[in-house]
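Asker: the following block contains a protein sequence and its predicted model.
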Amino acid sequence: MEILLIIGAAIIGFTLVMIAVPPILRVARQKNLFEPFEERKIHKGSIPSLGGVAIFFGFILSTIIATDGYTFDSLKYIIAAVILMFFIGLKDDLMVISARKKFVVQLFAGIILITLGNVRLTNLHGVFGIYDIHYFVSLFLTLFIMIAVINAFNLIDGIDGLASGLAIVASAFLGMWFFLASEIQFSIMSFALMGSLAAFFLYNVFGHRNKLFMGDTGSLIIGLVVSTLAIKFNEFNIIKTNPVSIYSAPSVSFAIIIVPLIDTLRVITIRLMQKRSPFSPDKNHIHHRILELVPNHLQVTSILVIATIFIAGVAILFNNMGLNVTVQFLLVFTLGILFSFVPSILAKRKKTKLTHQPA
């Protein structure tokens, strides 16, 4: 019965998004609701960025339907926070608002989840020798992680299928673990997100006339839900009594969302070193660098998705080897940093070779 509900959540989410996108596109075309052209954008055509609306309805409805009959105290607060992300993201997609306003709403949504929804980190599993943490430290650390993940997915959403592809991997991995650990409510929620994103992925990557972007509406929702799932994954692994318990949950959960997090850290560091605002747009993201080597969106997305799966696999290998949890976390972090700079190095070498070629 449980597996049917989980599969059902994915199917319902997928179906709802597949059905919702065509009318959303019709409204967008009739009302001329297209993403404004910017020089730094990779896409040159007018493409609606309201895919997040479909993701929102697919995820919310499939989660509510499939968890019916289960005690899921956190769900109403998760939905409340997702609704906040939906409206601030939609407003930004339609009107463009300041980063400060988006940040304030993100803080508010995070505080709702932490204080009312009990979605917070209470233990660091021995990373840097730290186990139980004080409530206020827990509150601020969890809020920082939520904001970081939300904005990381927002910033990585630069080419077709990338943000949705990375989130599909994260939600599938977490959803499978929740199922094996008998945390069915969160497994349902994970697969509801996965199914909704799978349908969006098809339109976004292969849509042609029915192509659309997820916009801030979609990326903010994805970041919020994935951060919630990752935090609960860590919390469920504090007591190692379950046969599928992960000894070093922080490093494994970090590994499955490492690409957007490391990319955000990297671009912000570059901007600060260049004495620019950390929020100023540019083309220094990892997908921009790979595009210089492989000028195809789907191939670039595939490379980054495969890299995520590889790093997650390495993290699980380290976990099974029983390495010190701090060592595991630092190794995964170092692997992510090294990977993030490889495309830049290769792109520079390619430019150097082209420059020195005889005329």
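Answerer: That came through fine. Residues are numbered from 1 along each chain as shown.

Asker: every contact and neighbour count from this point should use C-alpha atoms.
Answerer: Will do.

Asker: any idea how many residues pack against V225?
Answerer: V225 has 25 neighbouring residues, counting by other Cα atoms under 10 Å.

Asker: and L113, how far from I79?
Answerer: 9 Å (Cα to Cα, to the nearest Å).

Asker: so what sits against both of those two?
Answerer: With contacts defined as Cα atoms under 8 Å, 6 or more residues apart in numbering, no residue is shared by L113 and I79.

Asker: quick one: which of the two has more around it?
Answerer: The neighbour comparison of L113 against I79 (other Cα under 10 Å) goes to L113, with 27 against 19.

Asker: contacts only, for the more buried one.
Answerer: 74, 77-78, 81, 119-120.

Asker: in those, find the pair that's most separated.
Answerer: Greatest spatial distance among these (Cα to Cα): A81 and R120, at 14.1 Å.

Asker: try this one side by side with the last:
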Amino acid sequence: MIDFLSPGWGFVLYPLFGCCLSVLLTRVCIRVLPRLGYVDKPGGRHIHEHAVPRGGGIAVILAFFTTLGFYALHSPLPESRELLARLLVPALLLGALGIVDDRRELKSKLKLAVQIVVALIVWFNMDCDYTILGWPVPWFLSLALTVGWVIVILNAFNLIDGLDGLASGLAIVSAGCMAIWFLPAVGHVPEAMSMLILAGTCFGFLRYNFHPARIFLGDTGSTFLGLIFAITGLSTIDRAVTATSLLLPLLAIGVPLFDVVLAIWRRSARKLLDPHSGGIMDGDQDHLHHRLLRETRKQTTTALLMYLIGCGFAAAALLLLFLRHSTLAVGYILLLFGVLIAIRQLAGVELYASARLIRNGLARPRRGLLINLVHPFIDFFLISGSYMTACWTVFGTAGNPRIFLCAFAPLALLLCLSGTYRVYWLRAGVNDYCRLKLLLIVGSILACLLLFLLNYRTMVQIHGISLRQFISGSIIFSALNVLLVVGERLLIHYAEWFWFRNLDLQCEVPDRQRLLVYGGGLNCRVFISTLYCAQKSGDREQIVGIIDDDPVLAGLHVYGFPVFGGSRQLGEVYEKQPFDKLLVTTRGDDPEKMRQLAEFCRRHNIVLSKLVIGEKTVVQEDR
């Protein structure tokens, strides 16, 4: 006979009970909430077309805590009752805030203040004493990190709740991922059960929240989901914090978290570009789901795509979980490539705003000097990262403050005293980069020699390293210093030449003029640099390619553009790649060639221009 009260069946029955209870309570909310004034009317940033009840998070909260309470009463584990108490108090306070906000729409500052109080309660109720790389985290830093974590996750689910069924569906994916993480872990059975119960209650609510939605979560429900994931995510982080234990909760709630990071990035860049634009707390219609909705034009398709992206993040989290005791480096490499692809594909708006911000810095030296002021701090951070990486590779820990000081001080002093920060790095030359590279190599060698003379015996006694390991760590430290510090500066030039051009094409400027360049020499390079790095917003020229009479260049790429052939193939090029303007950038004048080009342009109604670069005498010297 099947024992339905056994622990194994509990993982099925409690989520199922929560799902059924959520369905029942949601139906009640659909009927009652409109009578109490909880109605979300269309208009503004809202995309729904008719009035829909909001505040459905009340049903999710009641169903979740009722089911979790039944589990805590019947569970033999005392941790289950501790978990219930840990979740209940902050959830009640945040739920009360959401209920009032869904009815009266409170100010952002008031909501933020209450969220900070909720985060403080979470910190006091939990043992948030962590160690990072063997170093204990001070209580005040632990408090700040916990408060920041809770507020970010709360608002992540609040911001993602802009489409029918999106927040509740992503919550199901995230809860399932975290439940899989908790199940094999000894002592985390209550957390696993709470995640399964949350998935069940969200699934029941999704029955009426999927498009076309009959009820919305409201701030009551979206912030509640964020709170549960924030508290439970802290439980996944080991007391001794490792990269894996930190990445697991981040990836489990990857889509909402990625969206809120993009929102902060996007709104901060826009605020710096235009002081009169909205702030970080002001809404917009550039969230991930808004962009996908503009592409698909269907809420159902958009929601399913977002679910799929969420499953991708969850799969990455589980991959790290399964590889944590084996080839973990493979998982990190795959994750890094995945994040880079996600940023490139999904963060076009943010990348373009950042490119404009950097371009304004390039165009205005006074503003660009601010970048020079922060360069020392960036360099010190990168050198510290090189030290941490080298120590972790050799020792398996971060060493100690004395070792860090010996490695850090020579480089920092050499960079500060050598005049490196008197170079305007937004306009640096090749000699400046070579000198910086030499300084970093010399500074790294001095740091390694100082470590060997003062701390080698200590490292042998405490960490048991060999001379070969010390040399390997020194090489890693030196190489990373050069790569990171020089690479950070080279990134600016990369952005100026390539990043700006690619991102400029993403800006929707109407009636762009398609431009073909004749001549792939240095004048062509000057023009491209001027067009894509110094242009103002709204310029309407887009280069489609280059033609050049040098047969060696045919079929190749010059300055990032394809060379279609020579002037004799101009007709074929026009048929395959129509253009509105032909710009001649060759040096010197060939009357016959210009006559042929002019005749072709007149025949096809194309604008013909000549790029002229020269000097003009303003004051003549008297002799």
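Answerer: Alright, I've got the coordinates. On a predicted model such as this, the values are computed, not experimentally measured, just so you know.

Asker: give me the TM-score for these two chains.
Answerer: Superposed pair, TM-score by TM-score structural alignment, normalised by the length of structure 1: 0.85. Supporting alignment: 344 aligned residues with a Cα RMSD of 3.1 Å.

Asker: for the contacts of L113 of structure 1, which ones persist in structure 2?
Answerer: Counting by both residues aligned by TM-score structural alignment, their matches' Cα atoms under 8 Å, those that remain in contact in structure 2 are 77, 81.

Asker: quick one: L440 of structure 2 from C448 of structure 2, how far?
Answerer: Applying Cα to Cα to L440 of structure 2 and C448 of structure 2 gives a distance of 12 Å.

Asker: I meant V584 of structure 2, not that one.
Answerer: 55 Å.

Asker: what's the answer for G218 of structure 2, then?
Answerer: 57 Å.

Asker: ok, now A96 of structure 2?
Answerer: A96 of structure 2 is 58 Å from C448 of structure 2, by Cα to Cα.

Asker: neighbour count winner among these two?
Answerer: The residue with more neighbours, out of A96 of structure 2 and C448, is C448; 25 against 13, by other Cα under 10 Å.

Asker: excluding its backbone neighbours, what's nearest the more buried one?
Answerer: S474 (6.1 Å; Cα to Cα, 6 or more residues apart in numbering).

Asker: secondary structure element for the one you found, which one?
Answerer: For S474 of structure 2, the element it lies in under DSSP states H and E is helix 467-494.

Asker: toward the C-terminus, what is the element adjacent to that helix?
Answerer: Criterion used, DSSP H and E; the element after helix 467-494 of structure 2 is helix 500-504.

Asker: grab the nearest non-local neighbour of L291 of structure 1.
Answerer: V300 (6.6 Å).

Asker: check the gap between the equivalent of that neighbour over in structure 2 and L21 of structure 2 for me.
Answerer: Under the alignment (TM-score structural alignment), V300 of structure 1 maps onto T302 of structure 2. Per Cα to Cα, T302 of structure 2 is found 28 Å from L21 of structure 2.

Asker: same check, this time on V28 of structure 2
Answerer: 11 Å.

Asker: D286 of structure 2 too?
Answerer: In terms of Cα to Cα, D286 of structure 2 sits 35 Å off from L21 of structure 2.

Asker: more neighbours: which of these two?
Answerer: Between D286 of structure 2 and L21, L21 has the larger neighbour count (other Cα under 10 Å), namely 22 against 18.

Asker: that one corresponds to which position in structure 1?
Answerer: For L21 of structure 2, the residue aligned by TM-score structural alignment is L16.

Asker: quick one: contacts for that match?
Answerer: 54, 57-58, 196.

Asker: mind redoing it with 6 Å?
Answerer: G58 (Cα atoms under 6 Å, 6 or more residues apart in numbering).

Asker: do the same with the one 10 residues further on
Answerer: Neighbouring residues of R26 of structure 1 by Cα under 6 Å, 6+ apart: there are none.

Asker: quick one: map it onto structure 2.
Answerer: Per TM-score structural alignment, R26 of structure 1 is aligned with R31.

Asker: and that match, what element?
Answerer: Going by DSSP H and E, R31 of structure 2 is in helix 7-32.

Asker: mean per-residue distance, that helix versus structure 1.
Answerer: Compared with structure 1 after the fit, helix 7-32 of structure 2 shows a mean deviation of 1.4 Å (mean Cα distance after the TM-score superposition for structure 1).

Asker: pull out the buried positions in that helix.
Answerer: 11, 13-23, 25-27, 29-30 (16 or more other Cα atoms under 10 Å).

Asker: H48 of structure 2 and E105 of structure 2, how far apart?
Answerer: H48 of structure 2 is 18 Å from E105 of structure 2, by Cα to Cα.

Asker: of those two, who's got more company?
Answerer: A count of neighbours by other Cα under 10 Å puts H48 above the other of H48 of structure 2 and E105, at 18 against 12.

Asker: I'd say G55 of structure 2 and D219 touch.
Answerer: No. Checked against Cα atoms under 6 Å, the pair G55 of structure 2 and D219 is beyond contact range at 7.1 Å.

Asker: can you map out the strands along structure 1?
Answerer: For structure 1, strands defined by DSSP state E do not occur.

Asker: number of residues surrounding the counterpart of L220 of structure 1 in structure 2?
Answerer: Matched by TM-score structural alignment, L220 of structure 1 corresponds to T223 in structure 2. Other residues near T223 of structure 2 come to 28 when the count uses other Cα under 10 Å.

Asker: my read: T223 of structure 2 touches L154, true?
Answerer: Yes. Between T223 of structure 2 and L154 there is a contact at 5.0 Å, judged by Cα under 6 Å.

Asker: now do the helices in the stretch 51-200 of structure 2.
Answerer: Using DSSP state H, counting those that start in this stretch, the helices of the stretch 51-200 of structure 2 run over 57-74, 78-104, 108-125, 139-160, 166-182, 189-209.
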